[in-house]
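Peer 1: Sharing a sequence plus its predicted fold:
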Amino acid sequence: MRPIILASASPRRADLLRQLGLTFSVFPVDIDERPTPNEAAAHYVERLAREKAFAGLKLAVDPKSLVIGSDTSVVRDGDILGKPDGKEQAAEMLASLSGRSHKVMTAVALAGEHGCFARVSTTEVRFRALSESEIRAYCDTGEPMDKAGAYGIQGRGGAFVSGLWGSYSAVVGLPLDDVAALLAEAGQPVWMVWNQSGEKLG
């Protein structure tokens, strides 16, 4: 089995990879995450996922390593909503999502000696109508500060979601179906590691 590296400091992405039963190393990478002028959201998240995967590959000791890079953006009316700069911007983002639908685009890239391949997952998420008081209370928890679109569906922000069409794990930060497909295409399907320790689940 080739070593797997997650090129991300996100604890949510690490938790999702563990959910697949994978053993991996975490190599946080630092890249310029600013979109280029008029860059489409799908192109933007895929570009960043690829750049993160390549940056992680440069840090790998074993040349046969497989490196996973990922990026998530919340897209409202074609506008990319990144991580908020502070409480005020977080509140503005949440107010703009209140009572309506938006898209969450998450790209995952797998880089290795085989090259780099990527997939983009698009999920539609609908928020119920939010009051100003609950928006403020949520921002005061600090949870929105490091999350695209200023909410975490796996945390308190899940209370805002009234509907979801697509991949839940992609909204959290990593589309597990795409990760499994990319690893299988690289000759390392995730099921090969299941039950190697004899562990019983469920």
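Peer 2: Structure received. Numbering: from 1, shown residues only.
Peer 1: Could you use CA atoms for every contact and neighbour count after this?
Peer 2: Noted.
Peer 1: centroid residue for the chain?
Peer 2: Closest residue to the average C-alpha location of the chain: Gly173 at 2.3 Å, with C-alpha atoms, centre = their mean.
Peer 1: which ones are touching that residue?
Peer 2: By C-alpha atoms under 8 Å, 6 or more residues apart in numbering, the residues touching Gly173 are Arg12, Arg13, Ser70, Asp71, Thr72, Thr106.
Peer 1: Which residues lie in contact with Thr23 in this structure?
Peer 2: Applying C-alpha under 8 Å, 6+ apart, we find Thr23 in contact with Ile4.
Peer 1: Residues touching stretch 123-142, excluding its own?
Peer 2: So stretch 123-142 is in contact with 87, 90-91, 94-95, 97-105, 144-145, 156-157, 160-168, 170-171, going by C-alpha under 8 Å, 6+ apart.
Peer 1: List the buried residues in that stretch.
Peer 2: Using 16 or more other C-alpha atoms under 10 Å as the burial criterion, the residues of stretch 123-142 that qualify are Thr123, Glu124, Val125, Arg126, Phe127, Leu130, Ile135, Tyr138, Cys139.
Peer 1: Just the ones of these in helices?
Peer 2: Among these, DSSP state H puts Ile135, Tyr138, Cys139 in helices.
Peer 1: take the one below as the second:
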Amino acid sequence: MSFQIILGSASMARRQLLKEMGYEFSLMTADIDERSIRKEKPEELADAIISRLKSRGQLEESTEEKLLITADTVVVSKGMIREKPSSKEEARDFIKGYSGSQAAVVGSVLVTNLKTGKRKGGWERAEVYFHDIPDEVIDTLVEEAITLNVAGGLTLENPLILRFVEAVIGTGDAVMGLPKALTERLIQEAL
């Protein structure tokens, strides 16, 4: 079956993971404050992107099915949700909190068939256990602007932090924001 994929995310990690899955895709982001909708309905992110596609005339009838993939990731550490840090100080606090401890990562994926309206969603959880992270490593990580652009302030694939990861329970791709097996299953279910 022939279909197009639109990835509704600006995440470099999600782009890489979808490429690794063998898919070609286009990008579209919602340009909305995800924090403001997180506690309501995850479908609102997809709806915002669908609205943008309609306003641009990109949802015209076609014989080919189009799938919109949206995803969200939150980190939970010491009972607190850790979204994208709002400042370098908050990023530093987040990372210090992981030192010698652990964090849970919950990633959700929603696949919307733009032709039929069918939606399939799911989530996956992984846990990351950390060795003690030295202050100088935390300082270096915080100075990298990436810490302000990712949930929890850390990217697992960063070589600087990787050596302080004791164990990952679950899949690395779930931690990176797009669980491959879950996403593949949802794509097939949405078709």
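Peer 2: Looks like it came in fine. Values in this document were obtained by computation on a predicted structure and should not be read as measured data.
Peer 1: Next, the TM-score between them, please.
Peer 2: Once superposed, chain against chain, the TM-score is 0.85 (TM-score structural alignment, normalised by the length of structure 2); 179 aligned residues with a C-alpha RMSD of 1.9 Å.
Peer 1: just to revisit the earlier point, make JSON lines out of the buried residues of stretch 123-142 of structure 1 and add distance to Ile80 of structure 1.
Peer 2: Output for the buried residues of stretch 123-142 of structure 1, formatted as JSON lines (distance: C-alpha to C-alpha, whole Å):
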{"residue": "Thr123", "distance to Ile80 of structure 1": "14"}
{"residue": "Glu124", "distance to Ile80 of structure 1": "14"}
{"residue": "Val125", "distance to Ile80 of structure 1": "15"}
{"residue": "Arg126", "distance to Ile80 of structure 1": "16"}
{"residue": "Phe127", "distance to Ile80 of structure 1": "17"}
{"residue": "Leu130", "distance to Ile80 of structure 1": "21"}
{"residue": "Ile135", "distance to Ile80 of structure 1": "20"}
{"residue": "Tyr138", "distance to Ile80 of structure 1": "21"}
{"residue": "Cys139", "distance to Ile80 of structure 1": "20"}
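Peer 1: List just the nearest of these to Leu66 of structure 1.
Peer 2: Nearest to Leu66 of structure 1 among those, counting by C-alpha to C-alpha, is Thr123 at 26.0 Å.
Peer 1: how about that closest one, what's its match in structure 2?
Peer 2: Aligning on TM-score structural alignment places Thr123 of structure 1 opposite Ala126 in structure 2.
Peer 1: What residues sit buried inside the longest helix anywhere in structure 2?
Peer 2: The residue-count maximum for a helix in structure 2 (DSSP H) belongs to helix 43-55. Judged by neighbour count using 16+ other C-alpha under 10 Å, the buried positions of helix 43-55 of structure 2 are Glu43, Leu45, Ala46, Ile49, Ile50, Arg52.
Peer 1: Return the residue of structure 1 aligned against the third one.
Peer 2: Looking back up the chat, that one is Ala46 of structure 2. Match for Ala46 of structure 2 (TM-score structural alignment): Ala53.
Peer 1: Can you flag which of the contacts of stretch 123-142 of structure 1 belong to helices?
Peer 2: The helices, defined by DSSP H, take in Lys87, Ala90, Ala91, Leu94, Ala95, Leu97, Tyr168, Ala170, Val171 from the contacts of stretch 123-142 of structure 1.
Peer 1: if we can go back for a sec, between the contacts of Gly173 of structure 1, which sits nearest Asp178 of structure 1?
Peer 2: Thr106 (10.1 Å).
Peer 1: With Val111 of structure 2 as the reference, measure out to the nearest residue to Ile169 of structure 2 once chain neighbours are set aside.
Peer 2: Leaving aside its sequence neighbours, Ile169 of structure 2 sits nearest to Glu127 (C-alpha to C-alpha, 6 or more residues apart in numbering; 5.0 Å). Going from Glu127 of structure 2 to Val111 of structure 2 by C-alpha to C-alpha, to the nearest Å gives 24 Å.
Peer 1: which residues does Arg76 of structure 1 contact?
Peer 2: Going by C-alpha under 8 Å, 6+ apart, Arg76 of structure 1 touches Leu97, Ser101, His102, Lys103.
Peer 1: just the strands in structure 2 please.
Peer 2: Per DSSP state E, structure 2 carries strands over the ranges 3-7, 26-27, 65-77, 80-82, 102-113, 119-130, 165-169.
Peer 1: Perfect, I'm done here.
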